[in-house]
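Enquirer: Prediction below, plus the sequence it came from.
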Amino acid sequence: MQRRTRAAVLAALTIGLTGGCADGKEAPSAGGSPSASPSVTASPVTPGPPWHDEVVAAPAGTTVGGKGTPCELPVTFSVPAKWKVEAVKGSAKFGEPRLGKALMLCEIDARPTGSTGFLRVWRVDGVAGGAQAHLKYFLDAYAPKTTDAVYRRVKAGTVDAVEASYPKKDGGTVHDRAIAISSLYGPIVLSLDTSDPVELLPAYQLVKQSARINRD
């Protein structure tokens, strides 16, 4: 587990969770790298690229993040049935699973369902600011060469969040995603690591629509 996780961290990994709607105006495009401070505004439901809000959420199977679950987190959310949920811990050999100040807390594996991809949950330590600053830091660490990212404020379930969509390295009309969800303990970043975002967009939508603050 540690060897595979470490390799994935050093390679590429990113997010996906989808679909609630928020009131306000459409978010402008933030050209250039995520390093350039993006202007984020609230966004309505947006079908098609880059958000694909029309994708229907997958049926809920397992709740992640609650007390007594494999990963106890500041937020809870649902994932499809049969996804394998596992807390991520460091080791003496490989150290903590980090991307800079971003520490991986939980990994949720889609492979038992026949799909390929991972949903990963991160905590970003020592970064000033709210969800936008934490998400920007994560993208800078995860995909430093990314260009043409766009950002928007959304509701992840009932929780305030900031979402990013940015082109995959190999192109394609469906972009990679990352989202920072505000919690009682600061923003938590969720990323969907998959070679085929189209296949896992329904799971992404489910996670995003079912997010709640964990008050346990």
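Expert: The structure has been received and is ready for your questions.

Enquirer: can we go C-alpha only for contacts and neighbour counts from here?
Expert: Noted.

Enquirer: chain center to the longest helix along the chain, what's the gap?
Expert: If you go by DSSP state H, the chain has its longest helix at helix 197-210. In terms of C-alpha atoms, centre = their mean, to the nearest Å, the centre of helix 197-210 is set 10 Å apart from its chain centre.

Enquirer: Which neighbouring elements make contact with whichever helix or strand comes after that helix?
Expert: Downstream of helix 197-210, the next assigned helix or strand under DSSP states H and E is strand 212-213. Packing partners of strand 212-213 (3 or more C-alpha pairs under 8 Å, 6 or more residues apart in numbering; DSSP states H and E): strand 75-79.

Enquirer: Please enumerate residues in contact with the strand it packs on?
Expert: Residues outside strand 75-79 that contact it (C-alpha atoms under 8 Å, 6 or more residues apart in numbering) are 60-66, 183, 188, 203, 206-208, 210-214.

Enquirer: Whichever of those residues end up buried, select them in ChimeraX.
Expert: Selection of buried members from the contacts of strand 75-79 for ChimeraX, criterion 16 or more other C-alpha atoms under 10 Å:
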select :62,63,64,65,66,183,188,203,206,207,208,210,211,212,213,214
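
Enquirer: on that earlier part again, the longest helix of the chain versus strand 75-79: what angle between them?
Expert: Between helix 197-210 and strand 75-79, the angle comes out at 130 degrees (axes from the mean of the first three to the mean of the last three C-alpha atoms, to 10 degrees).

Enquirer: For helix 197-210, which helices and strands make contact with it?
Expert: strand 75-79, strand 150-156.

Enquirer: Looking at those, which is nearest to Thr116?
Expert: Thr116 lies closest to strand 75-79 among the helices and strands packed on helix 197-210, at 14.4 Å (C-alpha to C-alpha).

Enquirer: between the closest one and strand 150-156, how many degrees?
Expert: Going by the same axes, to 10 degrees, strand 75-79 makes 90 degrees with strand 150-156.

Enquirer: Centre of the chain to strand 75-79, how far?
Expert: For strand 75-79 - counting by C-alpha atoms, centre = their mean - the centre lies 12 Å from the chain centre.

Enquirer: ditto for stretch 89-100
Expert: 20 Å.

Enquirer: Span of that stretch from start to end?
Expert: End-to-end distance for stretch 89-100: 16 Å, by C-alpha to C-alpha, to the nearest Å.

Enquirer: what does stretch 94-102 give?
Expert: 16 Å.

Enquirer: Which positions within it qualify as buried?
Expert: Across stretch 94-102, burial judged by 16+ other C-alpha under 10 Å covers Glu96, Pro97, Arg98, Leu99, Lys101, Ala102.

Enquirer: take the one below as the second:
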Amino acid sequence: MRILVRGAVASALAAVVLTGCGGGKESSGKPAASPTRASSKAPGTASGAPAAEGGDTVGAAGSACPLPVAFTTADKWRAKPVKLDGTALDALAKQGPFTMACEIDAKPAGNIGYLRAWTSTAAKGGTPRAALEAFVTADKNASKAAYTEIKAGSLPATEVVYETYSKLLDESKQEHALAVITPSGAVVLHLGGMDTEEHKEMLPAYELAKKSLRLNSQ
């Protein structure tokens, strides 16, 4: 029954995915292939799952999505920039003071979900905690947020684990996000997923991005 529900939800989400903006909702079409992961476990991996194998570098000049930071994506995850087109759908790429700049699609690796990078120039000189709180509280469906001060790569960061309520699934699902402050403003990396099961399967990719995060000027 759960497989049927997940399939129906994936089809419904495909109908509302952003056009020309890369998608503000999780999209459909989960491939049959399983994600490729390394055999060793990464220390600190939130899920306890095997570490994700490294793929492309995102964020650096010449990459799919130039950003104030750079990080390594998991193998087979595919990045693409988010381009606003001046339509009402642009609202799906806004969350509080943040604008979605890049999304890294997990479907080629076998999962339904995205790791997304959001940027904001409004938080120059602010703190990672304040930036992340602004991002999370802008989602009216967010709850049970637990914040932690961490290092993302060598950068001071704040991380949050929280839940959002999905009307399509009629259940809450887990989310992870972290924020860092750069000379260009704040950057949030956010991992969603169609549901908590998908989310947990994708956590190694999020942990890889967190571990490899760095300023582009470095």
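Expert: Now that the structure is in, tell me what you want to look at. Treat the numbers as computed from the prediction; the structure is a model and nothing was measured.

Enquirer: on that earlier part again, quick one: the longest helix of structure 1 to structure 2 mean distance?
Expert: Comparison of helix 197-210 of structure 1 with structure 2 after fitting gives an average deviation of 0.8 Å (mean C-alpha distance after the TM-score superposition for structure 1).

Enquirer: State the span of structure 2 onto which that helix is aligned.
Expert: Aligned by TM-score structural alignment, helix 197-210 of structure 1 falls on residues 199-212 of structure 2.

Enquirer: contacts for that stretch?
Expert: 45-47, 49-52, 54, 70-74, 106, 111, 113, 115, 152-153, 174-175, 191-193.

Enquirer: now stretch 114-122 of structure 1: which residue numbers in structure 2?
Expert: Under TM-score structural alignment, stretch 114-122 of structure 1 corresponds to residues 110-118 of structure 2.

Enquirer: how far does that stretch sit from the chain's center?
Expert: Stretch 110-118 of structure 2 has its C-alpha centroid displaced from the chain centroid by 5 Å (C-alpha atoms, centre = their mean).

Enquirer: Same question for stretch 171-184 of structure 2.
Expert: 7 Å.

Enquirer: Tell me the buried residues in it?
Expert: So stretch 171-184 of structure 2, judged by 16+ other C-alpha under 10 Å, has buried residues Ser172, Lys173, Gln174, Glu175, His176, Ala177, Leu178, Ala179, Val180, Ile181, Thr182, Ser184.

Enquirer: Equivalent analysis for stretch 70-87 of structure 2, please.
Expert: Buried residues in stretch 70-87 of structure 2, defined by neighbour count with 16+ other C-alpha under 10 Å: 70-84.

Enquirer: Where does it end up in structure 1?
Expert: Aligning stretch 70-87 of structure 2 against structure 1 (TM-score structural alignment) gives residues 76-93.

Enquirer: Can you give me the neighbour number for Arg7 of structure 2?
Expert: Quick fix: residue 7 of structure 2 is Gly, not Arg. For Gly7 of structure 2, the count of nearby residues is 15 (other C-alpha atoms under 10 Å).

Enquirer: Which residue of structure 1 sits opposite it in the alignment?
Expert: When structure 1 is aligned by TM-score structural alignment, Gly7 of structure 2 is left unaligned.

Enquirer: what element comes up after the helix or strand where Gly7 of structure 2 lies heading to the C-terminus?
Expert: Here Gly7 of structure 2 sits within helix 2-16, counting by DSSP H and E. Next along the chain after helix 2-16 of structure 2, taking DSSP H and E as the criterion, comes strand 37-41.

Enquirer: Give me every residue in contact with that following strand, excluding its own residues.
Expert: Contacts with strand 37-41 of structure 2, where a contact means C-alpha under 8 Å, 6+ apart, come from Gly48, Ala49, Pro50, Ala51, Ala52, Glu53, Asp75.

Enquirer: Are any of those residues buried, and if so which?
Expert: Buried members of these, counted by 16+ other C-alpha under 10 Å: Ala49, Pro50, Ala51, Ala52, Glu53, Asp75.

Enquirer: got these as a markdown table, with distance to Glu163 of structure 2 columns?
Expert: Listed next are these as a markdown table, based on distance: C-alpha to C-alpha, whole Å:
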| residue | distance to Glu163 of structure 2 |
| --- | --- |
| Ala49 | 20 |
| Pro50 | 23 |
| Ala51 | 23 |
| Ala52 | 23 |
| Glu53 | 27 |
| Asp75 | 27 |
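
Enquirer: circling back: ok, so of the contacts of strand 37-41 of structure 2, who is nearest Ser11 of structure 2?
Expert: Using C-alpha to C-alpha, Asp75 comes nearest to Ser11 of structure 2 of the contacts of strand 37-41 of structure 2, at 25.3 Å.

Enquirer: all strands for structure 1, in order.
Expert: In order along the chain, structure 1 carries the following strands (DSSP state E): 62-64, 75-79, 84-87, 98-99, 102-109, 118-124, 150-156, 159-166, 176-181, 188-193, 212-213.

Enquirer: Switch those over to CSV; also include distance to Tyr137 of structure 1.
Expert: What follows is the strands of structure 1, written out as CSV (distance: least, C-alpha to C-alpha, whole Å):
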stretch, distance to Tyr137 of structure 1
strand 62-64, 24
strand 75-79, 20
strand 84-87, 23
strand 98-99, 10
strand 102-109, 8
strand 118-124, 8
strand 150-156, 13
strand 159-166, 12
strand 176-181, 11
strand 188-193, 10
strand 212-213, 22
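
Enquirer: for the ones you listed, which one sits closest to Leu135 of structure 1?
Expert: Using C-alpha to C-alpha, these put strand 176-181 closest to Leu135 of structure 1, at 5.5 Å.

Enquirer: Against which helices or strands is the closest one packed?
Expert: Under the contact criterion of 3+ C-alpha pairs under 8 Å, 6+ apart, strand 176-181 of structure 1 touches helix 131-142, strand 159-166, strand 188-193.
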